[in-house]
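Predicted model, plus sequence, below.
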Amino acid sequence: MDDLIRKSDKLAVVAQLAAGVAHEIRNPLTTIKGFLQVFQKEEKYNSFYLNLVMEELERVESIIYEYLTLAKPNFENKFQKIDMVHLVNQLITLTEAQSNMNNVKLDFEYEQVPMIYGLEKQLKQVLINLIRNSIEAIAEKGVITVRIANHPHNQICIQVEDNGCGIPKERIERLGEPFYSTKEKGTGLGLMVCYKIIEHHNGVFNIYSKEGFGTKMEIILPTSVAMETNEALPQ
């Protein structure tokens, strides 16, 4: 009986994910189909509509990528030592163009912290996701502050804080659920992948927010010292 219940629960989760993916992909495909029908009828291309088609195709691509990452994350590589201050500096440079286009200032505050063990590509994916979420949360001119600081018990703390619109209290608890998002075209999968990556790094991911004031996303990770002394081990 227990086996049947477990199988039933797994099937329910699979069904939920499948239905969610189908729903999320169907929406942009419907838009694309509509624009293509307009092109066919008018026998000419409208550059504005064509750009919208490209945006919707990129959205489909993003949904598929996030779903595949969630279903089979690339955790096969061995953990390597990472200088998080150096890594975040790189990411600030990568995301500056988008922040400038949105009139958002990116600040970086940091202490000298020990190195950590981890997968660089996965941690980059998490932090880029968080920074871009913050950029999108700011309606007009705003500031995003990325901080790195030492944390008790041989850990480091990484924060991405914005002065955007904030998140209602009742929604915070649901963040990280599949297909639940505070964004109009969000899937919720990106944040779910972030949770999974941080969990794999034996870390903790917290979100603090106040509606109308902004959001602070916090990651706490064990340092290389903690890993080498077996205080924390990669899962």
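That came through fine.

going forward, measure contacts and count neighbours with C-alpha atoms only.
Fine.

and the helix or strand that contains Lys216, what does it pack onto?
Using DSSP states H and E, Lys216 sits within strand 214-222. Strand 214-222 sits against strand 155-162, strand 204-210, with contacts defined as 3 or more C-alpha pairs under 8 Å, 6 or more residues apart in numbering; DSSP states H and E.

for comparison:
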Amino acid sequence: MEQEIERIDLIVNDLLLLGKPKNTQFQKSCLKEIIFYVISITKQQANEKNISLSVEMDESIPLIECVENQIKQVCINLIKNGLDSMDNGGMFKILLKHELKNEISISFIDQGCGINQSELNKLFTPFYTTKGDGTGLGLIVTKKIIEDHQGEIKIESELNRGTQVEVILPVVQ
């Protein structure tokens, strides 16, 4: 019963994030620290599934203006989705790049089952899920956070080869 209450709490919080406009306070944050924090809390799930986590990043990643907890949530959602898709172990990569246009690109690359084209088009539909225990809110919340940060999200996938999700965020809001 406790697990179900926690699950309901997560769903309600996701719905509130989607439906309740907020005055967000952007602050300068270190994306490298955010990535390493998120890896520290998802590492156990990766280890249990025999998945290696790899991080590659440019040396000079500037601080970005963001709502740090929201960017953490984006990263957690995308890493967990990738790990969930990988039943046979493998490598999960995170690439962090400082782009020329004063943007930061974060790519989450898994070697999972991939997503077919008909499902790719439905990924940002509320309550659509391919997971047995999914709510169908994770990706739509992720997209909303990214859009609130004036960013964009791109997904490329190939069945039985894996998926790459790229998040592009401006350095300054």
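Arrived safely. Predicted model, so just to flag it, every value in this text is computed and none were measured.

Pick the most buried one from the helices and strands packed on strand 214-222 of the first structure.
Most buried of these, by mean neighbour count (mean count of other C-alpha atoms under 10 Å): strand 155-162, with a mean of 22.

Measure how buried the equivalent of Ile116 of the first structure over in the second structure is and give me the count.
Alignment note (TM-score structural alignment): Ile116 of the first structure maps to Ile64 of the second structure. Residues lying near Ile64 of the second structure (other C-alpha atoms under 10 Å) number 21.

I'd guessed Ile64 of the second structure sits against Lys32; true?
No: applying C-alpha atoms under 8 Å, one finds Ile64 of the second structure not in contact with Lys32, separated by 10.3 Å.

what about the equivalent of Glu76 of the first structure over in the second structure, how many residues close to it?
Aligning on TM-score structural alignment places Glu76 of the first structure opposite Asn23 in the second structure. Residues lying near Asn23 of the second structure (other C-alpha under 10 Å) number 6.

Could you do Lys93 of the second structure as well?
19.

Please name the residues that touch it.
Residues in contact with Lys93 of the second structure (C-alpha atoms under 8 Å, 6 or more residues apart in numbering) are 53-56, 107-110.

if we can go back for a sec, would the match of Glu76 of the first structure count as being in a helix?
No: assessed with DSSP: H, G, I helix; E, B strand; the rest coil, Asn23 of the second structure is coil; it does not lie in a helix.

Give the closest residue to the residue mapped onto Ser85 of the second structure from the first structure in space, chain neighbours not counted.
Aligned counterpart of Ser85 of the second structure in the first structure: Ala137 (TM-score structural alignment). Excluding the flanking residues, the one nearest Ala137 of the first structure by C-alpha to C-alpha, 6 or more residues apart in numbering is Gly164, at 5.1 Å.
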